[in-house]
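1. sequence unavailable; structure follows:
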């Protein structure tokens, strides 16, 4: 029997990630930003947001590579074996439900518009339902199908993006862009929250429920969903970075999985997530006092709380052992 291939090539994984980054819903992020910002501000927000995303991906990717384990297992040190599987499962479920629904809704709206041009009228909810089931079927077959789809879709999306960029920067279009005035007003931090929140995952577990969300029109709530995701997910990285890169100095020999639940890690993440989510939740109720959205505050709080808590507990252990 042939040995099972344990690792994918960097190119095959790279093409899949390229398909995720330049997907149509990702372009929708740009549409949401440009509705409330000028072009120069949008470019600055996008650069800042995706720089943070790439940095987190690099740190988490190196850690998983060092340990040869997936993220859920790697988080077993900071959240505990049981805690990591529970917390990350909940976070990923919420992220997958929202993002899957948005993608299915975007695809359904595009399909309905395309059919309308050929004289076929299909309601957007029905089109979204069909697209959702197609996406679920492709997800069932995993990375192999995603790789094939990405090999086809990525070159097309790159070509369309380049064509659109050329059209936007030539002729009268360039003057229109230069004199563009956004209809709304979006702050830098709100734009950053949308950009960070766009970094979410899709999975077959979320497929059925996500498709239902697409049918009921989840796309109408795109901005708050992205903001909530940007509040919940980064604090996880804050705790893990504090543990592995700062306290453990990036040494894989210092890593070990904790049985049960690591209360310090859970509390650190929860504090960061709740505080970061507060401005988003308050924005849904205009009559309540509003707090400025600070999308990076969650990762900073979770990092600081875990680091300080670990140091204090370690110091207390030394004192007790000395008695």
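-> Looks like it came in fine. Quick caveat: nothing in here was measured; it's all calculated off a predicted structure. Numbering: from 1, shown residues only.

2. rest of the way, CA atoms for contacts and neighbours
-> OK.

3. show me what counts as buried in the helix or strand containing residue 40.
-> Here residue 40 sits within helix 39-67, counting by DSSP states H and E. For helix 39-67, the neighbour count (16 or more other Cα atoms under 10 Å) marks 39, 41-42, 45-46, 49-50, 52-53, 56, 59-60, 63-64, 67 as buried.

4. okay, one more to line up with it:
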């Protein structure tokens, strides 16, 4: 079955990654960075951060094509079979759960805004967040097979909405105004790079799940580069431009001020819906793996995990967006460091994995600890390097 699928060309993979990137959080990164950086500096931070993730993503993807294995199976060599299930599945499960909470919150805020703009009641955002969270969880549990049809509508719709937003914007503003923009606060450049790394770090680590089906290693690498860097940079730039010209960093506020609030908000909800069903589906799958449950239990697990995500949305996780992204950078990138070191540097990859590989778990812990303790923003790049180095040294010392 898998070998029949293992002939996916780079442009098909690029399409999958493009669809995953075109989302509201991608715009949110741009509007968040521009609150503390100039436009050109934000773009540079994005280019370096996204480039860094695509680099480790390419290395993991080439190993995945070699072995035709998904992320948790590939991580079994460096973390041990149980270690990979616990650490990798838990981190992926929790991070996709967090994304679900954030996107349900965005959908809720958009919906409350639509109702108000149309002269309807002023419903608290936490209630609409819960309402949309329930719809998205039920889609993941019962209507997953219809998701691709939702995607066929949502991705082109949000692309058209963004083009429309830019056309309207540049009727009354010049690009020079965007270039001349000076933010009121300031953020260290390395911290900005860390935020852009955090935004797609989950995708980087779970890339073997999709890229293992590439026809060749070259297809896996090209699919990652062309699927992620152009789309992520474009959305970051658009998020920043709209924030500068509309005078607010609140993404719901921005689209509301573009005219046609009903259409803009509806598309925003639709785009959030598609990517969010994927989030809660992946989260349910990861927790199902973690607790060694059968495939039959997946829908029940997804339902339970979804309830936790709805609670996050109700308490307003969106207001902690930057902290959430930082947490992702700290816990996820060291996983890639350990896996890459095992495969390429220590060259100790084993097809038949031990139950637990303490060297991998300890090395991951070292990377996470360095990122937690260090004050300097260079820690965002160092975590993955420290984890890789630790693993290499431990493997050489303790042969």
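-> Structure's in. What do you need? No experiment lies behind these values; they were computed from the predicted model shown.

5. re the thing from before, so which of the buried residues of helix 39-67 of the first structure comes closest to residue 297 of the first structure?
-> residue 52 (12.8 Å; Cα to Cα).

6. just list the residues touching that closest one, thanks.
-> residue 196 (Cα atoms under 8 Å, 6 or more residues apart in numbering).

7. give me the aligned partner of it over in the second structure.
-> Matched to the second structure by TM-score structural alignment, residue 52 of the first structure sits across from residue 52.

8. if we can go back for a sec, how big's the offset between the helix holding residue 40 of the first structure and the second structure?
-> Comparing helix 39-67 of the first structure with its match in the second structure after superposition yields a mean distance of 1.3 Å (mean Cα distance after the TM-score superposition for the first structure).

9. what is the neighbour count of the counterpart of residue 25 of the first structure in the second structure?
-> Aligned counterpart of residue 25 of the first structure in the second structure: residue 25 (TM-score structural alignment). Counted with other Cα atoms under 10 Å, the neighbours of residue 25 of the second structure add up to 22.

10. now the aligned partner of residue 311 of the first structure in the second structure: which helix or strand?
-> Under the alignment (TM-score structural alignment), residue 311 of the first structure maps onto residue 396 of the second structure. Per DSSP H and E: residue 396 of the second structure is located in helix 379-397.

11. how about residue 372 of the second structure?
-> Assigned by DSSP H and E, residue 372 of the second structure belongs to helix 358-373.

12. pull the residues that contact that helix.
-> By Cα under 8 Å, 6+ apart, the list of residues contacting helix 358-373 of the second structure from outside reads 78-80, 83, 330-331, 334-335, 337-338, 379-380, 382-388, 390-391, 394-395.

13. then stretch 237-248 of the second structure?
-> Contacts for stretch 237-248 of the second structure (Cα under 8 Å, 6+ apart): 26-34, 39, 43, 162, 165-166, 169, 173, 178, 181, 249-251, 254, 257.

14. got the buried residues for that stretch?
-> Residues of stretch 237-248 of the second structure classed as buried: 237-246 (neighbour count, 16+ other Cα under 10 Å).

15. just flag the most distant two among those.
-> Taking Cα to Cα, the two most distant members of those are 237 and 246; they sit 14.0 Å apart.

16. and residue 83 of the first structure, what element?
-> Using DSSP H and E, the element containing residue 83 of the first structure is helix 81-117.

17. to what extent does that helix diverge from the second structure after superposition?
-> Aligned to the second structure and superposed, helix 81-117 of the first structure gives a mean residue distance of 1.1 Å (mean Cα distance after the TM-score superposition for the first structure).

18. all set now, cheers.
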